[in-house]
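>>> just a sequence and a predicted model for now, questions to come.
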Amino acid sequence: MSDRVLLSQAHVTELEEEYVLRALRSGWVAPLGPEVDAFEAEVAARVGDGGEMGALALASGTAALHLALEGMGARPGRCVVLPSMTFAASANAVAYTGAEPVFVDSGDDANVSPALLVEAVDTLLDEGVDIAAVMTVDLFGRACDYAAIAPALAERGIPLLEDAAEALGATTAGGAAGSFGRAAALSFNGNKIMTTSGGGMLLSSDPELLARARYLSTQARRPVPWYEHTEIGYNYRLSNILAALGRAQLVRLDDMIARRRAIRAYYADLVDGFDGVRILGRAPGGPDGATGDEGDNCWLTCLVIDGPGCTTDGLGPDGLGPDALIARFGEAGIEARHLWKPMHLQPVFADSRAFLDGTSERLFGSGITLPSGSALTDAEVERVGGVLQSALSASRERRAQP
């Protein structure tokens, strides 16, 4: 058996080695330094498209969410509205502040349903619930429908926090992922579209929010000649060496996105013609060649089996579903995973309020993530495709039998 094919492995080249070695030789080995300053400026310029956006490099995307929520006034007695289908870090950051999470179901692309989100906000406001913020999550590299969400929240005076941890490099009508709302968070974890090993960034055009976050992220140290603290702070800043790695990755970001898009196109061509199987969030190609995912960064390509017999327990046509496919991939030395388990189904958030229509639970029961990393070789991608095509063909043959 050859080496295991991973879902989204970090893609590192000699350019990253060059940048990290330069940082090491500079003597700036401790946290902060010139690489951090440059990394912040470069990411802010990329996402903000030359605007007044500022950036704060941090130890994780979770830290960015936590500090943004603190700056928006999340605290006990208030709530934060956010999608149910997301990674736990989104909801955990709310819990760190003491605010109550309120979960909202998905649209068919797995991102939060704009209509249900607005309904949830209006219901809470009518009940007199104090909403600190709404957090959106750009899942699997696809930006939410901000043309519908942002104006509705602005009309109601509710701050928007964009969790763009999975979506750096993605775009949608009106701007780049990470540019919406009062603040946004990025993640540079080892499996993301680009990495600093671990790390994240807070983005905002609000200088007061950024200044407050910067202060808290360095242990809330007061600007006096000795160590003095009047508040509890956090050790949340990014190291200079890891920022150097991030700068090199940012240089290569567009190429890495292009590779992931090519991998998604391969999978899409492979499943085309199999009834009840689709690529999550990908619209059929139109006469102009558009596929519906040109704005996505294609961080992870997700397969949804929602044909005849598909139910929330993961059964697809003739028993083909996430569990069976993941097991088959595993036997072939290929990593595949379920979609995010919705937060309203997580035991730790079982008592939290939720506005649901069943969509996220259905997607969880019918979807898997496929190996999507830009470091994958053609041979590895074809190996994944061979296992997938074999499984789908066998299912189709079973359905054709009398």
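Noted; the coordinates are in hand. Numbers count the residues shown, from 1 in each chain.
>>> drop to CA atoms for contacts and neighbour counts, all remaining ones
Noted.
>>> and stretch 105-120, how far apart are its ends?
Stretch 105-120 has its terminal residues 10 Å apart, counting by CA to CA, to the nearest Å.
>>> next, the buried residues of that stretch.
Of the residues in stretch 105-120, 105-107, 109-114, 116-118, 120 count as buried by neighbour count, 16 or more other CA atoms under 10 Å.
>>> what's the answer for stretch 31-48, then?
The neighbour-count check on stretch 31-48 (16+ other CA under 10 Å) flags 32-33, 35-36, 39-48 as buried.
>>> which residues are contacting that stretch?
Stretch 31-48 is contacted from outside by 23, 28, 51, 53-57, 169, 176-179, 201, 203, 237-241, 243-244, 246-247, 250, using CA atoms under 8 Å, 6 or more residues apart in numbering.
>>> out of these, which sit inside helices?
Among those, DSSP state H puts 23, 240, 241, 243, 244, 246, 247, 250 in helices.
>>> these two touch, right, the fifth one and residue 15?
Just to be clear, that refers to residue 244. No: with contact defined as CA atoms under 8 Å, residue 244 does not count as touching residue 15 (10.3 Å).
>>> those two: which is more packed in?
Neighbours per residue (other CA atoms under 10 Å) separate residue 244 from residue 15, with residue 244 holding more: 26 against 15.
>>> hey, where'd the helices end up in the stretch 151-300 of the chain?
Taking DSSP state H, counting those that start in this stretch as the test, the helices found in the stretch 151-300 of the chain are 207-217, 240-251, 253-271.
>>> can you give the contact residues for the shortest one?
Outside helix 207-217, the residues within contact range by CA under 8 Å, 6+ apart are 54-56, 58, 67-68, 71-72, 202-204, 221, 232-237.
>>> gap between that helix and the chain center?
Here helix 207-217 shows a centroid-to-chain-centroid distance of 23 Å under the convention CA atoms, centre = their mean, to the nearest Å.
>>> also stretch 379-392?
Centroid displacement of stretch 379-392 relative to its chain, using CA atoms, centre = their mean, is 25 Å.
>>> buried ones in it?
380, 381, 383, 384, 385, 387, 388, 391, 392.
>>> and stretch 126-140, by the same measure?
131, 132, 133, 134, 135, 136, 137, 138, 139, 140.
>>> and it, end to end?
33 Å.
>>> residues touching it, excluding its own?
69, 72-74, 77-83, 86, 90, 110-112, 124-125, 143-144, 158-167, 177, 298-302.
>>> which of those residues are buried?
Among these, those scoring as buried are 69, 72, 74, 78-83, 86, 90, 110-112, 124, 143-144, 158-167, 177, 298-302 (criterion: 16+ other CA under 10 Å).
>>> ok, residue 360 - contacts?
84, 85, 105, 106, 107, 110, 342.
>>> next up, a structure to set beside the first:
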Amino acid sequence: MTAKVAKKRIFLSSPHMSDAGYEQQFVQEAFDTNWIAPLGENVNQFEIELAAKVGSENAAALSSGTAAIHLALKAAGVGEGDIVFCPSLTFSATANPIIYQNATPVFIDSDYKTWNMSPEALERALEKYPEVKAVIVVHLYGLSADMDRIMEVCKKHNVVVIEDAAESLGTYYKGKHTGTIGDYGIFSFNGNKIITTSGGGMLVSDNEDAIKKTRFWATQSRDPARHYQHSELGYNYRMSNIVAGIGRGQLKVLDERVKKKRYIYEFYKKELGKLEGVSFMPANEWDEPNYWLSSITLNGKIRPNEIIERLEAENIESRPVWKPMHLQPYFEKYDYVGGQVSENLFENGICLPSDTKMTDDDLIRVTEVIKQCFI
């Protein structure tokens, strides 16, 4: 009896090293110079190169995007009892650092135009909580938020803006990189992001003093003394020289990855756009997304779980849209300002496989499985 051959796994978004081996070259350099850890030239150059790529004055390479949000909040002066606004439709890593600082999150609804923080809901929240200390804006799935309106409202109230651009490296808002419009921007290099260092993040800002301070905090707040002296609470948040070497190599292929993500999105739109009840994530004239994850919503009799399960049966990975924070067991005790948009996107949304290693045959395989659900 012949054993059944398993179908090739198609991933949602997996690491994709460069064909030219840029990553190995920088990592080998770290080995050759014996700068394995803690810091080194790769870390220094990755900060410089990433900052130059996105158009920011300064950058600090950290152990994760979560660490970057945490230190951005600390740099913004957020402390115990302070209120921080956060979109509800996001991953928990956006909200968790608010709790690390013993602050209080208030969750804000999205709008259908951007899938990101609603400027109208933000204004209502500011009327309710004029004492808010900071606003975290997320650029979900590589779609930029309506930053002009958000920045206008926040500047009027003198509120610090932190951009969670973990999913949007390579996305432009009106010709400017997301993550460089607010006071602080954060990027993630987790394994599923558009470029990866296996793990890691970056905090960027035009505020040089703030970035210097975050590097200090991230290195256990060690004072410049001959002995080990600590006058402030510190964290072990710095990126390693090996990880930074991978990041330097990945940064060289960012534009290629964005191009492939856009190709995947256009392929899906052409093949699935006419199916009954299928809508794609929004496009705006001021937005040049990186299309990190191609996502759709379903507004007919076919439900998301049906498609997700059919895809999984064919060894194809997909997932629901983020479950809003105000519906999460841990965060449901905190206030929420808005309506039903984030809940509706969660209930009706699917993130389709968007792996940059996918071939046309892989894309055809995915779309054929989805089309079968509508027959």
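The structure has been received and is ready for your questions. On a predicted model such as this, the values are computed, not experimentally measured, just so you know.
>>> about what we covered before: how about the contacts of residue 360 of the first structure in JSON lines, adding distance to residue 360 of the first structure and secondary structure?
Output for those, formatted as JSON lines (distance: CA to CA, whole Å; DSSP: H, G, I helix; E, B strand; the rest coil):
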{"residue": "84", "distance to residue 360 of the first structure": "7", "secondary structure": "coil"}
{"residue": "85", "distance to residue 360 of the first structure": "6", "secondary structure": "coil"}
{"residue": "105", "distance to residue 360 of the first structure": "6", "secondary structure": "coil"}
{"residue": "106", "distance to residue 360 of the first structure": "5", "secondary structure": "strand"}
{"residue": "107", "distance to residue 360 of the first structure": "8", "secondary structure": "coil"}
{"residue": "110", "distance to residue 360 of the first structure": "7", "secondary structure": "coil"}
{"residue": "342", "distance to residue 360 of the first structure": "6", "secondary structure": "coil"}
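>>> of these, closest to residue 367 of the first structure?
residue 110 (10.3 Å; CA to CA).
>>> for stretch 316-331 of the second structure, how far is the first residue from the last?
With CA to CA applied, stretch 316-331 of the second structure spans 31 Å between its terminal residues.
>>> where in the first structure does that stretch fall?
The aligned range for stretch 316-331 of the second structure in the first structure is 334-349, by TM-score structural alignment.
>>> what's the answer for stretch 37-51 of the second structure, then?
Counting by TM-score structural alignment, stretch 37-51 of the second structure pairs with residues 30-44 of the first structure.
>>> which residue is the nearest non-sequential neighbour of the most centrally placed residue in the first structure?
Centroid-nearest residue in the first structure: residue 166, 2.5 Å away (criterion: CA atoms, centre = their mean). Leaving aside its chain neighbours, residue 166 of the first structure sits nearest to residue 141 (5.1 Å; criterion: CA to CA, 6 or more residues apart in numbering).
>>> and the gap between that neighbour and residue 295 of the first structure?
To residue 295 of the first structure, residue 141 of the first structure is 9 Å away according to CA to CA.
>>> who has more neighbours, those two?
Under the criterion of other CA under 10 Å, the comparison of residue 141 of the first structure against residue 295 puts residue 141 first, with 27 against 17.
>>> show me the contacts for that one.
For residue 141 of the first structure, the contact set (CA under 8 Å, 6+ apart) comprises 166, 167, 168, 170, 296, 297, 298, 299, 300.
>>> before we move on, what about residue 95 of the second structure?
86, 105.
>>> again, 10 Å this time
Shown in contact with residue 95 of the second structure (CA atoms under 10 Å, 6 or more residues apart in numbering): 66, 69-70, 84-88, 104-107, 136, 325, 331.
>>> rewinding a little: find residues that contact each of residue 244 and residue 15 of the first structure.
Listed as contacting both residue 244 of the first structure and residue 15 by CA under 10 Å, 6+ apart are residue 21.
>>> closest to residue 255 of the first structure among the buried residues of stretch 379-392 of the first structure?
Minimum distance to residue 255 of the first structure across those is 17.1 Å, recorded for residue 381 (CA to CA).
>>> now the strands for the stretch 251-400 of the first structure?
Remark: strands assigned in the stretch 251-400 of the first structure by DSSP state E, counting those that start in this stretch are 277-279, 301-305, 337-338, 353-355, 367-370.
>>> distance to residue 5 of the first structure for those strands - can I get that in JSON lines?
Below are the strands of the stretch 251-400 of the first structure laid out as JSON lines (distance: least, CA to CA, whole Å):
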{"stretch": "strand 277-279", "distance to residue 5 of the first structure": "20"}
{"stretch": "strand 301-305", "distance to residue 5 of the first structure": "15"}
{"stretch": "strand 337-338", "distance to residue 5 of the first structure": "12"}
{"stretch": "strand 353-355", "distance to residue 5 of the first structure": "37"}
{"stretch": "strand 367-370", "distance to residue 5 of the first structure": "10"}
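>>> looking at these, which is closest to residue 194 of the first structure?
Evaluated with CA to CA, these place strand 301-305 nearest to residue 194 of the first structure, the distance being 15.9 Å.
>>> comparing that closest one with the second structure, how large is the average distance?
Strand 301-305 of the first structure, aligned to the second structure and superposed, deviates on average by 0.7 Å (mean CA distance after the TM-score superposition for the first structure).
>>> contact partners of whichever helix in the first structure runs longest?
For the first structure, the longest helix by residue count, based on DSSP H, is helix 378-400. Applying CA under 10 Å, 6+ apart, the contact partners of helix 378-400 of the first structure are 2-6, 263-264, 266-267, 270-271, 274-275, 277, 316-320, 324-325, 328-329, 331-336, 370-373, 376-377.
>>> buried ones from those, can you make that a ChimeraX selection?
Only the buried entries of those go into this ChimeraX selection, using 16+ other CA under 10 Å:
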select :5,6,263,264,267,271,277,316,317,318,320,325,328,329,332,333,334,335,336,370,371,372,373,376
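>>> so the closest residue to residue 145 of the first structure other than its chain neighbours versus residue 294 of the first structure, what's the distance?
The spatial neighbour of residue 145 of the first structure that comes closest, neighbours along the chain excluded (CA to CA, 6+ apart), is residue 114 at 7.1 Å. Separation of residue 114 of the first structure from residue 294 of the first structure (CA to CA): 21 Å.
>>> could you do residue 91 of the first structure as well?
Residue 91 of the first structure is 29 Å from residue 294 of the first structure, where distance means CA to CA.
>>> how close does the lengthiest strand in the first structure sit to the second structure?
Taking DSSP state E as the criterion, the first structure has its longest strand at strand 131-137. For strand 131-137 of the first structure, the mean deviation from the second structure after alignment is 0.7 Å (mean CA distance after the TM-score superposition for the first structure).
>>> that strand: how far from the chain's middle?
Distance, stretch centre to chain centre, for strand 131-137 of the first structure: 15 Å (CA atoms, centre = their mean).
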